[in-house]
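[1] only geometry, no sequence info:
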């Protein structure tokens, strides 16, 4: 992808992970506050857009995805996952249908592989798949007012292509492991607007004229981490299942029929436990070190007690997936750790040769267990009076 016109704005610094968009515009903390208040837009033109047209599009997507597409009304946005046969996450899509076309927003490097895979799965169905990333782009904000100030809604079939993130509250048919009381997702109001790529220049003009503010990807990521919101590009590896990230709350309909990976989704929810779990880490910022994705998270074994002068034994219990400097919370991170790591265990992040102390906040609780209680059967030959 070519550099976005918003990257030419004053103060723009390219994102380290995606250099076609801005990581920040000179003051990430101020950008966070403005974005949180719904005053700014964020350039997500590095994301990909895949379309599916044809009369069978919704029933076809419904048959493959973890979320229900068959009753999707024009203008309604949903999130769905595409899993492998073992239930591991392969793709995550932000979907909105305009009555003629299903528009799927994905990570930028996922668009071409997803379009190719979907094209192979068409068989005899009346659907057509296209990668539209070269001609369309994505802008985001925490309010429709900010988006409207930047660029008009795009509605090629008469329905605005605005995807409202369902993370703010558990969807019907989903399941939430995290404690509902005080869940930070209630403050997450992200809207993604699909627009013609040519409209990015109009958005840049609106920012330059002072009609709307702009924030970089670092600001959005900090708010996302604080909201416990998982992202495919950050939190997912080849072993990830939705339960580990509490992604059943927004991207899975547990009442829908057969799809690839459903057996694992149902079995882990009803009879098992997530093998790993997502946590938020509050990091010690005294060394001004912000951990990088992939940095190891370790715990110190406290029993048996080490001998005098001997360092406690350490064990790797997880890895950092995302980190940020939040304008209120300070340095924070999301990490995936082993299920059995005690919630009260102090953790240490090994980053840049420095030990960074970390206190965990449970997202998927240590005690998350089976949703269905299976009665114990009496042993053979034993009769109760």
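    Good, I have the coordinates. Given the structure is predicted, the values throughout are model-derived calculations rather than measurements.
[2] going forward, measure contacts between C-alpha atoms and count neighbours the same way
    Noted.
[3] buried stuff in the lengthiest strand in the chain?
    In the chain, with assignment by DSSP state E, the single longest strand is strand 314-326. For strand 314-326, a neighbour-count test (16 or more other CA atoms under 10 Å) marks 316-326 as buried.
[4] Included below, for side-by-side comparison, is a second structure:
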């Protein structure tokens, strides 16, 4: 899977020679190019006050930063800004002759390793990647999680433990919940699993594994005979309809009860949807903040495109312009893959779905 993240890229050239390399990259990457004011030409923006200040702004804003110049300068610029491997942007350094592309920071989660490979291909350079799993031709827990769009309860510890085992040559297995394969057609072979042994539930104890990656959206899991680390694909969606002013605690409690009955892990939730007139509904906003997921809004017209297949309410039709809300919202979010039955309680309607 391509994990290159080019949503927002800033490139810093420190010499006129570096601009020729930058010009080649500008053709294929959407990015803002910065240089000293004395070197400004078309397509370049002067540093905002200084290189240090401009880099600091980009570090907080962008998904990737590229320096064309010496590694030492790049290190000094970003050193005071470093926070966490899970949140820092990708940082690359390219020499001004375009011979080498160094993945300097956030190789896995930030996507610097893949970006370095991509950039190297564009300019005909040699990528320089030093992360242990890549050097040893093994996958990594954190990059696999990114590829799958998955979470883990103790992500940092799981990444450290699994990656150390892999690069040390210890056997690590990966089990895919059959429910995932059956429900959404999940296929682990679409992702990077180099160094892992794919095992069924009844095979785990026979492989003498040092650890197991358990890929499942379910909350309750088997008692594995080896240390296990669950990767929870974020595939659960929820459509919500509710009366105005419904209690935030009521909605949260009912929501948690229902996903527990479905045996779905809370970390599997990826998005909540409703009709656009609910954009400021406190209970739904509280729920999305609690689970740290986006709130997708649909117009009545959009919901009407699939609402006819669900039970209609005259009151809801007169109030919001469509006969039902939660079911069509979940249907649109999941592309028609609904999960369980719609729940109607205390002025709240909940419908769940799963993204394939």
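    All right, it came through fine. From a predicted model like this one, the values you see are computed outputs, not experimental measurements.
[5] Can you give me the TM-score here?
    Laid over one another, the chains give 0.25 as their TM-score (TM-score structural alignment, normalised by the length of the second structure), with 163 aligned residues with a CA RMSD of 7.4 Å.
[6] As JSON lines, the buried residues of strand 314-326 of the first structure with distance to residue 103 of the first structure would be great.
    Written out in JSON lines, the entries for the buried residues of strand 314-326 of the first structure read as follows (distance: CA to CA, whole Å):
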{"residue": "316", "distance to residue 103 of the first structure": "41"}
{"residue": "317", "distance to residue 103 of the first structure": "39"}
{"residue": "318", "distance to residue 103 of the first structure": "35"}
{"residue": "319", "distance to residue 103 of the first structure": "33"}
{"residue": "320", "distance to residue 103 of the first structure": "31"}
{"residue": "321", "distance to residue 103 of the first structure": "28"}
{"residue": "322", "distance to residue 103 of the first structure": "27"}
{"residue": "323", "distance to residue 103 of the first structure": "30"}
{"residue": "324", "distance to residue 103 of the first structure": "30"}
{"residue": "325", "distance to residue 103 of the first structure": "33"}
{"residue": "326", "distance to residue 103 of the first structure": "32"}
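[7] Show me the helices in the second structure, by range?
    With helices called from DSSP state H, the second structure shows them at 16-26, 51-61, 71-78, 112-123, 132-135, 141-148, 155-167, 178-184, 248-261, 282-291, 300-304, 314-320, 326-334.
[8] And what about residue 119 of the first structure, helix, strand or coil?
    helix (DSSP: H, G, I helix; E, B strand; the rest coil).
[9] Go ahead and confirm it touches residue 128.
    Yes: look at residue 119 of the first structure against residue 128 with CA atoms under 8 Å: they come within range, at 7.5 Å.
[10] got a list of what residue 229 of the second structure touches?
    152, 158, 211-214 (CA atoms under 8 Å, 6 or more residues apart in numbering).
[11] Which of these fall within strands?
    Reading strands off these with DSSP E, I get 211-214.
[12] quick one on the thing from earlier: so which pair among the contacts of residue 229 of the second structure is furthest apart in space?
    Farthest-apart pair in these is 152 and 211; separation 14.9 Å (CA to CA).
[13] Just want to know which of these two has more residues nearby.
    Per other CA atoms under 10 Å, whichever of residue 152 of the second structure and residue 211 has more neighbours is residue 211, with 22 against 19.
[14] In this structure that one contacts residue 173, no?
    Yes: taking CA under 8 Å as the definition, residue 211 of the second structure is a contact partner of residue 173 at 6.4 Å.
[15] Correct me if wrong: residue 28 of the first structure contacts residue 220.
    No: the pair residue 28 of the first structure / residue 220 is not scored as a contact, 9.4 Å apart, by CA under 8 Å.
[16] Looking at the two, which is more packed in?
    Neighbour tally, residue 28 of the first structure and residue 220, criterion other CA under 10 Å: the higher count belongs to residue 220, 25 against 21.
[17] For that one, give me its contacts.
    Contacts of residue 220 of the first structure (CA under 8 Å, 6+ apart): 32, 35, 42.
[18] I figured the last one hits residue 215, correct?
    Yes: between residue 42 of the first structure and residue 215 there is a contact at 5.3 Å, judged by CA under 8 Å.
[19] what is in contact with these two at once?
    Common neighbours of residue 42 of the first structure and residue 215 (CA under 8 Å, 6+ apart) do not exist.
[20] tell me what the longest strand of the first structure is packed against?
    Contacts defined by 3 or more CA pairs under 8 Å, 6 or more residues apart in numbering; DSSP states H and E place strand 314-326 of the first structure against helix 217-226, helix 232-235, strand 296-300, strand 330-338.
[21] looking at the ones you listed, which is closest to residue 50 of the first structure?
    Comparing these by CA to CA, helix 232-235 comes nearest, at 16.2 Å.
[22] Which neighbouring elements make contact with the closest one?
    Short answer (3+ CA pairs under 8 Å, 6+ apart): helix 232-235 of the first structure packs on strand 314-326, strand 330-338.
[23] Just confirm residue 297 of the first structure contacts residue 348, I think it does.
    Yes: between residue 297 of the first structure and residue 348 a contact is recorded at 5.7 Å, counting by CA under 8 Å.
[24] roughly how far apart are the residue nearest to residue 325 of the first structure when sequence neighbours are not counted and residue 205 of the first structure?
    The spatial neighbour of residue 325 of the first structure that comes closest, neighbours along the chain excluded (CA to CA, 6 or more residues apart in numbering), is residue 331 at 4.4 Å. To residue 205 of the first structure, residue 331 of the first structure is 33 Å away according to CA to CA, to the nearest Å.
[25] More neighbours: these two, which one.
    Shown here are residue 331 of the first structure and residue 205; by other CA under 10 Å, residue 331 has more neighbours (22 against 18).
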